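>>> Please work out how this folds:
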Amino acid sequence: MTAPHEQHVDGFGTVRIRPLDPASDADVVHAWVSEERAVFWGMNGLTRTQVAEIYAHMAGLDTHHAHLVTKDGVPAALFQTYEPAADRVGECYDVLPGDLGVHVLLAPPGPDGPRPGWSSALLTVLTTYALRVQGRRRLVADPDVRNTRAIARFERQGFVRGPQVVLPEVDLPDVYLPEKHAQLAFLERTAL
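Model prediction:
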């Protein structure tokens, strides 16, 4: 399990990335993944217990990690990292040494509505953490091809579109993932 990472961003606040606690963070994560805006996360309709079980399973893996990201102590994002060679995405592109897969689910806007520059500042911390602190050479994201907002957000962050691929269905005793049409996007460490 990775140690917490903390970074202060002038004009934004303090961002902390820590391992997700499947039990104590379940309420927050379940609320986020249950929203219609999170339909591409694939957990709409799951109970709090089911979400906690999924993240408890992930916590037992050496290749996939879930992190809760806070800004000034308030939950701000769910950040998942994974080894592409140990994931279905690894069947869809040539994995290079130093690659790290990422999934990001931002918290919903607060009562004051959207915050200009907020997602950019937060994603800058996340990509810096994954590339520099984790010592990776390249990040790969695989949003659903229909999730045009996420694709555009990754591109604004400096990711470069790769091919569209079909991630195969996974049907194991502990994990089920339906087939997914994804848009790969890559961010090289040299881009930061």
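
>>> make it CA atoms for all contacts and neighbour counts henceforth
Will do.

>>> Now do the residue nearest to Y129 when sequence neighbours are not counted against V69, distance only.
Excluding the flanking residues, the one nearest Y129 by Cα to Cα, 6 or more residues apart in numbering is H5, at 7.8 Å. As judged by Cα to Cα, to the nearest Å, H5 and V69 stand 9 Å apart.

>>> now do T127
Distance from T127 to V69, by Cα to Cα: 13 Å.

>>> again, but for E91
For E91 relative to V69 (Cα to Cα), the value is 29 Å.

>>> Which one's more surrounded, the two?
Here E91 and V69 are compared on neighbour count by other Cα atoms under 10 Å; more neighbours surround V69, at 28 against 15.

>>> Surely L20 is in contact with A66?
Yes. Counting by Cα atoms under 8 Å, A66 is a contact partner of L20 at 5.4 Å.

>>> who touches both of these two?
Common contact partners of L20 and A66 (Cα atoms under 8 Å, 6 or more residues apart in numbering): Y55.

>>> still on that earlier bit, any shared contact partners between H5 and V69?
Shared contacts of H5 and V69, counting by Cα under 8 Å, 6+ apart, come down to 16-18.

>>> Format the residues you listed as TSV; extra columns: distance to L96, neighbour count and secondary structure.
Formatted as TSV, the shared contacts of H5 and V69 follow (distance: Cα to Cα, whole Å; neighbours: other Cα atoms under 10 Å; DSSP: H, G, I helix; E, B strand; the rest coil):
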residue	distance to L96	neighbour count	secondary structure
R16	28	22	strand
I17	25	25	strand
R18	26	18	strand
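
>>> One more, so I can put them side by side:
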Amino acid sequence: MPPIDASTDAGPVPAPVHHPDCADPGGDGEDTLELRLPDEFVTLFTAETAGTAPCGGCAPAGGHALGGTMQTGAQSASTDDLLDGAGGWGPVATPVGTFELARVRVERDLPLISRWMNDPAVSAFWGLAGSPTRTEEHVRAQLDGDGRSVPCVGMLDGTPMSYWEVYRADLDPLARHYPARPHDTGIHLLIGAVADRGQGLGSALLRSVADLVLDHRPACARVVAEPDLRNTPSVAAFLSAGFRFGAEVDLPAKRAALMLRDRTLRHLM
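Next comes the predicted model:
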């Protein structure tokens, strides 16, 4: 469960909270990429492949099957792609410009991402300030992992301006703290430049990325996020982006607002 954005649409927040899944020797040791796939999910995905199990409210088409390949019409989805090609979905028109999620390339993107992580407003939540090596380890753990979390650079009109993580919330430690459904997809965001914060960019891009997830992940019924409850501007940005407040969730290092964007409500909110 990677850390949530420190500044979706706002400046610094008053109470720094270190996310439990950052590389922190004082944390609880949970890590997205080390979480064993729960047996119930393996059973469910195997049943999906055979066409015998519903997807917990998910769309009937698409999805993943562990240990095999699921056919969907003329297309097939490789089982090692748990996020249906996230980071390669191509550009999309948004109210603030043409936006694209580009999968992180360490050699190209590390200096910029590391600089963003050293912004105090960001490091208060992400906990990755310091040497670029620290950021590199965080990013490479995802790139070299099993595919349940994909780090991306957000490109707005061709300019890198944000960092994103698209992840399988149902396969993340977060799933221990809320009633997760198969294929729930989480997103984390930080806006890089201070000048880009507080301008409505966060809300516009959150909505666009949530729509990208729902468009490209037909088995996903909802997009989730878990901003700190005390980060009121961030919670407000999610609400403006069409998310609804689901519940207050006690996570190991913070009390979070569980935010949900439902496929069935996407055109109403």
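
>>> picking that back up, if we take the shared contacts of H5 and V69 of the first structure, which one ends up nearest to R37 of the first structure?
I17 (22.8 Å; Cα to Cα).

>>> The closest one maps to what in the second structure?
Aligned by TM-score structural alignment, I17 of the first structure pairs with L101 of the second structure.

>>> residue ranges of the strands in the stretch 101-250 of the second structure, please?
149-156, 159-168, 185-191, 222-225, 244-251 (DSSP state E, counting those that start in this stretch).

>>> between those strands, which gets nearest to A121 of the second structure?
strand 185-191 (9.8 Å).

>>> once aligned to the first structure, how far is that closest one on average?
Compared with the first structure after fitting, strand 185-191 of the second structure deviates on average by 1.1 Å (mean Cα distance after the TM-score superposition for the first structure).

>>> Now do that strand and strand 159-168, the angle between them.
150 degrees (axes from the mean of the first three to the mean of the last three Cα atoms, to 10 degrees).

>>> Just tell me the aligned range of strand 185-191 of the second structure in the first structure.
Using TM-score structural alignment, strand 185-191 of the second structure pairs with 100-106 in the first structure.

>>> How about residues contacting that stretch?
Contacts for stretch 100-106 of the first structure (Cα under 8 Å, 6+ apart): 38, 41, 76-84, 119, 130, 136, 138-143.

>>> Recalculate using a threshold of 7 Å.
76-84, 136, 138-141 (Cα atoms under 7 Å, 6 or more residues apart in numbering).

>>> distance between the ends of stretch 147-160 of the second structure?
23 Å.

>>> in that stretch, what's buried?
By neighbour count on 16 or more other Cα atoms under 10 Å, the buried set for stretch 147-160 of the second structure is 147-156, 160.

>>> and if you look at stretch 24-37 of the first structure?
Applying 16+ other Cα under 10 Å to stretch 24-37 of the first structure flags 26, 28-30, 32-34 as buried.

>>> Same check on stretch 177-187 of the second structure?
178, 180-187.

>>> Please produce CSV containing those, extended by distance to A236 of the second structure.
Output for these, formatted as CSV (distance: Cα to Cα, whole Å):
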residue, distance to A236 of the second structure
Y178, 21
A180, 23
R181, 24
P182, 27
H183, 25
D184, 21
T185, 20
G186, 17
I187, 16
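
>>> What is the nearest of the residues you listed to Q75 of the second structure?
H183 (18.7 Å).

>>> Mind picking the two most distant members of the contacts of stretch 100-106 of the first structure?
So for the contacts of stretch 100-106 of the first structure, where distance means Cα to Cα, the most widely separated pair is A76 and P84, at 24.8 Å.

>>> any chance you could map the helices in the first structure?
In the first structure, the segments counted as helices under DSSP state H are 26-33, 48-59, 118-128, 148-156.

>>> now for the ones you listed, which one comes closest to T190 of the first structure?
helix 118-128 (11.0 Å).

>>> Where does that closest one end up in the second structure?
By TM-score structural alignment, helix 118-128 of the first structure lines up with residues 201-211 in the second structure.

>>> That stretch vs the first structure, average offset?
Stretch 201-211 of the second structure versus its aligned partner: 2.2 Å mean (mean Cα distance after the TM-score superposition for the first structure).

>>> what does that stretch contact?
By Cα under 7 Å, 6+ apart, stretch 201-211 of the second structure touches 8-9, 94-96, 223, 237-238, 240-242.

>>> Please tell me which one of the residues you listed counts the most neighbours.
Neighbour max across the contacts of stretch 201-211 of the second structure (other Cα under 10 Å) = T8, 32 neighbours.

>>> Please pull up the equivalent of that residue in the first structure.
Per TM-score structural alignment, T8 of the second structure is not aligned with anything.

>>> again, but for S162 of the second structure
S162 of the second structure maps onto A77 in the first structure, by TM-score structural alignment.

>>> Was I right to think that match contacts A107?
Yes. Between A77 of the first structure and A107 there is a contact under Cα atoms under 7 Å: 5.1 Å.

>>> between those two, which one's more packed in?
A77 (24 against 20).

>>> ok, and the closest non-adjacent residue to the more buried one?
A77 of the first structure's closest residue in space is L106 (Cα to Cα, 6+ apart), at 4.3 Å.

>>> Now do the one you found against P143 of the first structure, distance only.
For L106 of the first structure, the distance to P143 of the first structure - Cα to Cα - is 14 Å.

>>> Compare the two (neighbour count), which wins?
Between L106 of the first structure and P143, P143 has the larger neighbour count (other Cα under 10 Å), namely 24 against 16.

>>> Enumerate every residue touching that one.
150-151, 182-184.

>>> let's see it at 10 Å
40-41, 102-104, 149-151, 154, 164, 180-185 (Cα atoms under 10 Å, 6 or more residues apart in numbering).

>>> ok, for the match of I17 of the first structure, nearest residue in space, not its chain neighbours?
Using Cα to Cα, 6+ apart, the nearest residue to L101 of the second structure is G154, at 4.8 Å.
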